[in-house]
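Engineer: Take a look and give me a structure for this.
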Amino acid sequence: MTIISPSASEKQSFCQVEYDARNHWLRTTWYGFVNPQQALQSIVSHLDLLSSPLAPLFLNDNSRVLNPWFDSLTWLRYVWESTNTPPPSCVAHVMQPGASANVGDLDTSWTRNAGTDLQLFESVCEAEEWLHTCQHKLR
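Structural biologist: Predicted coordinates:
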């Protein structure tokens, strides 16, 4: 894996963006307490990578978020609407523990409109398995 962020000097990292070269997908992992201002700062610092056409697959992992509720799909929508790069073909979104009650609050209409297949998961393992299935379909 190629780690893009956080750097070793960051004291309070809350978002790690990486290109997983072995699996050929982008992965964002959120950690700890994430407020909207931090998420916005993360967009700015990772926009180049996230808007590059490295891979048609994306794993967005909220399983380590400690907030009562954090909707990183809004963050992803902003990333791709802020660039001229189309969103990935497949997005696997791992919800934070206990967030299944808030699934109705997620705005996923932008993914359908963009031609993106978005699936929600409760575990990273399930999300990775689904992305491998997507890889086979895209070949």
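Engineer: rest of the way, CA atoms for contacts and neighbours
Structural biologist: Noted.
Engineer: Now do the contacts for the residue most central in space within the chain.
Structural biologist: What sits nearest the mean C-alpha location of the chain, by C-alpha atoms, centre = their mean, is N60, with 2.5 Å. When the contact criterion is C-alpha atoms under 8 Å, 6 or more residues apart in numbering, the partners of N60 are R27, T28, T29, S72, V91, A92, H93, V94.
Engineer: Second input sequence below; structure requested for side-by-side comparison:
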Amino acid sequence: MLLNINTDPRDHSTCALSYEEENHWLRATWRGYVDPVEAMRGAEAYLLHAARTPCSLLLNDNSQLRGPWFDSLDWLAEVWVPQASRLGLRCVAHVLQADRHSDIIPTRLPDSVPFELQIFQNLEDAQDWLKQWHLAS
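Structural biologist: Next comes the predicted model:
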């Protein structure tokens, strides 16, 4: 079920947030070149919908992004992470951009992130991991 979509009218980049009831997770799908303002809007949309639809699992799919991703990692660490944790987030599967082989998220977030965070090269592995995590919880 689609909960929110932010589309930049200039370049049609998007952040779509959906709830996948069959998998019991929220999915954030990012496409195109997402500038920092768009990234913050997408992350804030997650917080808004997580408050309405509590969900402990998040699939963050960056596989269709282009260019640099989210210069505001300090904001993520200091604002988003604590709020998401308070809203019940327990597990994040983060899928890297297809055009990158590394990600700055693990190196820029604090060591004591209050939820499980795993980084994946592809969407299928991320989904399999989240399904296993859900079954175990």
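Engineer: Overlay them and tell me the TM-score.
Structural biologist: The TM-score (TM-score structural alignment, normalised by the length of the second structure) is 0.78; 133 aligned residues with a C-alpha RMSD of 3.0 Å.
Engineer: ok, back up a step: the residue nearest to the centre of the first structure and S9 of the first structure, how far apart?
Structural biologist: Distance of N60 of the first structure to S9 of the first structure, given as C-alpha to C-alpha, to the nearest Å: 24 Å.
Engineer: for the first structure, what spans make up the helices?
Structural biologist: With DSSP state H applied, the first structure shows helices at 36-50, 72-81, 109-113, 124-138, listed in chain order.
Engineer: Dump those to a markdown table, plus mean neighbour count.
Structural biologist: Shown next, in a markdown table, are these (neighbours: other C-alpha atoms under 10 Å):
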| stretch | mean neighbour count |
| --- | --- |
| helix 36-50 | 15 |
| helix 72-81 | 17 |
| helix 109-113 | 13 |
| helix 124-138 | 15 |
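Engineer: Please convert the ones you listed to CSV, extending it with distance to C15 of the first structure.
Structural biologist: Formatted as CSV, the helices of the first structure follow (distance: least, C-alpha to C-alpha, whole Å):
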stretch, distance to C15 of the first structure
helix 36-50, 7
helix 72-81, 10
helix 109-113, 22
helix 124-138, 16
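Engineer: Out of the ones you listed, flag the one nearest Q16 of the first structure.
Structural biologist: Comparing the helices of the first structure by their distance to Q16 of the first structure (C-alpha to C-alpha), the top pick is helix 36-50, with 9.1 Å.
Engineer: Check which helices and strands that closest one is in contact with.
Structural biologist: When contacts are defined as 3 or more C-alpha pairs under 8 Å, 6 or more residues apart in numbering; DSSP states H and E, helix 36-50 of the first structure packs onto helix 72-81.
Engineer: For the helix it packs on, which helices and strands make contact with it?
Structural biologist: Against helix 72-81 of the first structure (3+ C-alpha pairs under 8 Å, 6+ apart) you get helix 36-50.
Engineer: Check the mean deviation of the helix it packs on from the second structure.
Structural biologist: On superposition with the second structure, the mean distance recorded for helix 36-50 of the first structure (mean C-alpha distance after the TM-score superposition for the first structure) is 2.4 Å.
Engineer: who's in contact with that helix?
Structural biologist: Residues from elsewhere that reach helix 36-50 of the first structure (C-alpha under 8 Å, 6+ apart): F14, C15, V17, L26, S72, W75, V79, W80.
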